[in-house]
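A.B. asks: sequence-free structure coming up:
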């Protein structure tokens, strides 16, 4: 996952209420089991727990900036 820093990836994420969502994020930093990212789906900065990411892959197509 460290290779994803600075990249746009798509994740399947389980939030604290148990809801599963698919998001496109731009990874800014990974530290202490957390990913600091810009969520391109929500258009806002977010922190994601690594343990709650169910799947991920590099984003395809247009890169958002």
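C.D. replies: Everything's here; your move. The structure displayed is predicted, hence computed values, not measured ones. Numbers count the residues shown, from 1 in each chain.

A.B. asks: from here on, contacts and neighbour counts on C-alpha atoms
C.D. replies: Will do.

A.B. asks: which parts of stretch 38-51 are buried?
C.D. replies: 38-40, 48-49 (16 or more other C-alpha atoms under 10 Å).

A.B. asks: my error: substitute stretch 30-39 in the last question.
C.D. replies: Buried residues in stretch 30-39, counted by 16+ other C-alpha under 10 Å: 30, 35-39.

A.B. asks: take a look at this one as well, against the first:
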């Protein structure tokens, strides 16, 4: 995830309850397998587990939920 630091990316993410979501986030920091990002759909900072990311790509709609 380090290569996405400071960028808005679109994630396909599976949470602990096995719910799948597509989120636009701005990657703030990376520490091990976790990364901190501003989640535009939640409107708040969130901690994500890299192992739960199915796909990631630089967002074409920066900042859109």
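C.D. replies: On my side now, so go ahead. The model shown is predicted, which means the values in this text are computed figures rather than measured ones.

A.B. asks: ok, of the buried residues of stretch 30-39 of structure 1, which one's closest to residue 10 of structure 1?
C.D. replies: Residue 10 of structure 1 lies nearest to residue 39 out of these, by C-alpha to C-alpha, at 9.8 Å.

A.B. asks: residues contacting the nearest residue to residue 37 of structure 2 once chain neighbours are set aside?
C.D. replies: Of all residues not flanking residue 37 of structure 2 in the chain, residue 27 sits nearest, at 4.4 Å (C-alpha to C-alpha, 6 or more residues apart in numbering). Going by C-alpha atoms under 8 Å, 6 or more residues apart in numbering, residue 27 of structure 2 touches 4-9, 35-38.

A.B. asks: just name the closest of those residues to residue 62 of structure 2, please.
C.D. replies: Closest approach between the contacts of residue 27 of structure 2 and residue 62 of structure 2, by C-alpha to C-alpha: residue 8, at 5.6 Å.

A.B. asks: which helix or strand contains the residue most central in space within structure 1?
C.D. replies: Nearest to the geometric centre of structure 1 sits residue 25, at 4.3 Å (C-alpha atoms, centre = their mean). Element membership for residue 25 of structure 1, per DSSP states H and E: strand 20-31.

A.B. asks: mean shift of that strand relative to structure 2?
C.D. replies: Mean deviation of strand 20-31 of structure 1 relative to structure 2 after superposition (mean C-alpha distance after the TM-score superposition for structure 1): 0.4 Å.

A.B. asks: what's the following helix or strand after that strand?
C.D. replies: Next along the chain after strand 20-31 of structure 1, taking DSSP H and E as the criterion, comes strand 34-39.
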